[in-house]
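Q: Provided below for reference: sequence and predicted model.
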Amino acid sequence: MDDYLLKATGYNGGDVRAYAIRTTNTVEEARKRQDTWATASAALGRTITITTMLGAMLKGEDKLTVKVEGNGPMGAIIADANAKGQVRGYCINSHVDFETNEQGKLDVKRAVGTEGTLSIVKDLGLKTNFTGQVPIISGEISEDFTYYLANSEQVPSAVGAGVLVNPDHSILAAGGFIVQMMPDASEDTITKIEASIAEIPPISTMIQHGKTPEEILDAIIGADHLKIHEKSPVEFSCPCSKERLETAIQGLGNEEIDAMIREDHGATASCHFCNETYSFTINELKALKTH
């Protein structure tokens, strides 16, 4: 099954705005490229899943970058996404794994840490980017994004993301939801949504049982109150290329390029996000010098 995202509204033509997503293949691609161990896969996968849904709230060529920087052994988790369903992500230390926690779940909190910051930078094509930042409140990722949306963007939201990992460390299932209350939402609607979210199984359990994004939203909002507006594909995508790196190297100036030639007899660079490696010979570097 391909990964995809749903945009929907609910109740009275829009008291509720909702997103649900399947990211199994996307998170698996990130896992393979980053060589993440199980707990790190869960933390990175949750971050990628939620970042993709936040990207779906953008328009046109807008994009955003998320950074979860806790005091756990994973170090920072960075992900960016655009309005087209394209996302990528990496973490500083991908080889993090622990025994399951008291609930029998992967111990994401321990990997991420319970102190630090969650920050989001939005590039909306303006002169300056929008930046929001909040403290990490749990390290479980979903709760931290819930706190961010309520406090930095003043949008009461419920955020859920889950990642299940196979014994061979491949991704069994990944997905999530964001449900947001609009300013005109009635108290009755808010109460019903809160009750539904409290009653549904954990998102990882729903994913494990093969629930689709449609079924996740049905469980939260109810088919009678739900209107799906858009279904769009989701994928791991990295725009890095040798041509982009050529431009970056040119920007360093002739002196720096000469130093690469003299000291390193060439240049090699790797992309943090996709781990693709690009090499430049002495002649290629010479060709990049501006005359």
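A: Right, received. Where do you want to start? Since the structure is predicted, the reported quantities are computational estimates derived from the model, not experimental observations. Numbering: from 1, shown residues only.

Q: Every contact and neighbour count from this point should use C-alpha atoms.
A: Fine.

Q: So what touches the strand or helix carrying T146?
A: Element membership of T146, judged by DSSP states H and E, is helix 142-151. Residues from elsewhere that reach helix 142-151, judged by CA atoms under 8 Å, 6 or more residues apart in numbering: 46, 50, 118, 133-134, 136-138, 155-161.

Q: and of those, the nearest to L5?
A: Nearest to L5 among these, counting by CA to CA, is I50 at 11.1 Å.

Q: quick revisit: what is the orientation angle of the helix or strand that the helix holding T146 is followed by with helix 142-151?
A: Of the helices and strands lying after helix 142-151 in sequence (DSSP H and E), the nearest is strand 157-165. Using axes from the mean of the first three to the mean of the last three CA atoms, to 10 degrees, the inter-axis angle of strand 157-165 relative to helix 142-151 is 160 degrees.

Q: Surely A173 forms part of a helix?
A: No - A173 is assigned strand when assessed by DSSP: H, G, I helix; E, B strand; the rest coil, not a helix.

Q: let's bring in a second one:
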Amino acid sequence: MDKLIKSIATSGFFRAYVLDSTETVKEAQEKHQTLSSSTVALGRTLIANQILAANQKGDSKVTVKVIGDSSFGHIISVADTKGNIKGYIQNPGVDVKKTATNEIIVGPFMGKGQFVVITDYGTGSPYTSSTPLISGEIGEDLAYYLTESEQTPSAVGLNVLLDDKDKVQVAGGFMLQVLPGAPDEEIARYENRIQKMPAISALLEADQPIDALLKAIYGEESYKILSQENWHFACDCSRERFEAALKTLGQVELQQMKEEDHGAEITCQFCGQKYQFNEKDLEEMIHDKAQ
């Protein structure tokens, strides 16, 4: 199970979240059979959504939509405040690396578009906000969203590191935010440290990635841990939910499905689970509609 640590500088002027999201991204890669670039793009989106959901209180749900016009298509993730997250990418088959360095390419395949965040507080009126994609690298797009939409200056670093077989090795990242009243000299000191910090991939490869991330953020400055949260990939799909969706179809559509396809198979986009409905199931739905 993955871990997210919330911390705050002793001064009270900075807070940081650090994450080890390795198991979540591994599960997503396995369920969607993503290739290298798609794995990294989907993984970064999941990590970004973990950060946003962890920033909420109460029983809330956060949906992140990274809507691009290039090869990846849309990337959708849904997370709640109980540590559950799911997600998918429209095109799981993007697999491009730089020839010289074998570095996985992500940003150019996101294209132009929007970083959309939908927060559902359970009141029946979800709140939606968005900012333009500035790079398609997801981490930079999240930082821009937090700074522009939520008016909280933020630094974000997140990544997914693959092994030589393009399987997820480690995944995670951090978010650092400036809180009201922070003196300019302290902001400059943190900015300098963030600019000089090692690559996120290197920090994630450390024996204790959470500790390595905290050390890189705070240096020798004191901080305290506020909380620790556990996270995992979990989909809330069910046969009942998809059956309810089928029942919204008209009698004619259900009859055609029964006669031409002899049943129905529905695949959950978020986890790949398949649900089968045979001719008898469809006949019962048709009969119910006729009553």
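A: All right, it came through fine. Keep in mind it's a predicted model, so treat the numbers as computed, not measured.

Q: residue range for the helix holding T146 of the first structure in the second structure?
A: Counting by TM-score structural alignment, helix 142-151 of the first structure lines up with residues 139-148 of the second structure.

Q: Just give me the mean distance for that stretch relative to the first structure.
A: Averaged over the aligned pairs, stretch 139-148 of the second structure sits 0.7 Å from the first structure after superposition, using mean CA distance after the TM-score superposition for the first structure.

Q: Report the secondary structure state of D281 of the second structure.
A: helix.

Q: re the thing from before, list the buried residues in the match of helix 142-151 of the first structure.
A: Neighbour-count burial for stretch 139-148 of the second structure, counted by 16 or more other CA atoms under 10 Å, picks out 139-147.

Q: out of those residues, who's nearest S77 of the second structure?
A: Set against S77 of the second structure, the nearest of these by CA to CA is L142 (13.5 Å).

Q: Could you look up the SS state of the residue nearest the centre of the first structure?
A: In the first structure, the centroid-proximal residue (CA atoms, centre = their mean) is I48; its distance is 2.1 Å. With three-state DSSP as the basis, I48 of the first structure sits in helix.

Q: any idea what it aligns with in the second structure?
A: Aligned by TM-score structural alignment, I48 of the first structure pairs with L46 of the second structure.

Q: Secondary structure element holding the residue nearest to its match when sequence neighbours are not counted?
A: Spatial nearest neighbour of L46 of the second structure, excluding adjacent residues (CA to CA, 6 or more residues apart in numbering): S77 at 6.2 Å. Take DSSP H and E as the rule and S77 of the second structure turns out to sit in strand 74-80.

Q: Can you spell out which helices and strands pack onto that strand?
A: Other helices and strands packing on strand 74-80 of the second structure, by 3 or more CA pairs under 8 Å, 6 or more residues apart in numbering; DSSP states H and E, are helix 36-54, strand 61-68, strand 84-89.

Q: Pick the most deeply packed of those.
A: Compared across those, helix 36-54 shows the largest average neighbour count, a mean of 27 (mean count of other CA atoms under 10 Å).

Q: That one to strand 74-80, inter-axis angle?
A: Going by the same axes, to 10 degrees, helix 36-54 of the second structure makes 30 degrees with strand 74-80.

Q: Aligned to L204 of the second structure, what sits in the first structure?
A: Aligned partner of L204 of the second structure by TM-score structural alignment: I207.

Q: Can you verify its match is assigned to a helix?
A: Yes - under three-state DSSP, I207 of the first structure sits within a helix.

Q: Name the nearest residue to it, ignoring sequence neighbours.
A: A173 (6.2 Å).

Q: for the counterpart of that neighbour in the second structure, what are its contacts?
A: Counting by TM-score structural alignment, A173 of the first structure lines up with V170 in the second structure. Residues in contact with V170 of the second structure (CA under 8 Å, 6+ apart) are 20-22, 160-162, 204-205.

Q: do M257 of the second structure as well
A: 263-264.

Q: tally of neighbours for the residue nearest to A42 of the first structure when sequence neighbours are not counted?
A: In space, and not counting its chain neighbours, A42 of the first structure is closest to V163: 5.2 Å by CA to CA, 6+ apart. V163 of the first structure has 28 neighbours, counted by other CA atoms under 10 Å.

Q: Distance of the aligned partner of V163 of the first structure in the second structure relative to F115 of the second structure?
A: The alignment partner of V163 of the first structure in the second structure, by TM-score structural alignment, is V160. Counting by CA to CA, to the nearest Å, the gap from V160 of the second structure to F115 of the second structure is 19 Å.

Q: you'd agree the match of V163 of the first structure is up against S201?
A: Yes - between V160 of the second structure and S201 there is a contact under CA atoms under 8 Å: 7.3 Å.

Q: Name the helix or strand for V134 of the first structure, please.
A: strand 130-135.

Q: what ranges do the helices span in the stretch 101-250 of the first structure?
A: Remark: helices assigned in the stretch 101-250 of the first structure by DSSP state H, counting those that start in this stretch are 108-112, 142-151, 187-199, 203-208, 213-221, 242-252.

Q: residue range for the last one in the second structure?
A: Residues 239-249 of the second structure are where helix 242-252 of the first structure aligns, with TM-score structural alignment as the criterion.

Q: cool, the shortest one as well?
A: Aligned using TM-score structural alignment, helix 108-112 of the first structure spans residues 106-110 in the second structure.

Q: what does the matching stretch contact?
A: Here stretch 106-110 of the second structure makes contact (CA under 8 Å, 6+ apart) with 37-38, 40-41, 67-73, 135-138.

Q: try 7 Å this time
A: 37, 41, 68-72, 135-137 (CA atoms under 7 Å, 6 or more residues apart in numbering).

Q: could you dump the residues you listed to a markdown table with distance to E186 of the second structure?
A: Shown next, in a markdown table, are the contacts of stretch 106-110 of the second structure (distance: CA to CA, whole Å):
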| residue | distance to E186 of the second structure |
| --- | --- |
| S37 | 37 |
| A41 | 33 |
| G68 | 37 |
| D69 | 40 |
| S70 | 40 |
| S71 | 41 |
| F72 | 39 |
| S135 | 28 |
| G136 | 30 |
| E137 | 28 |
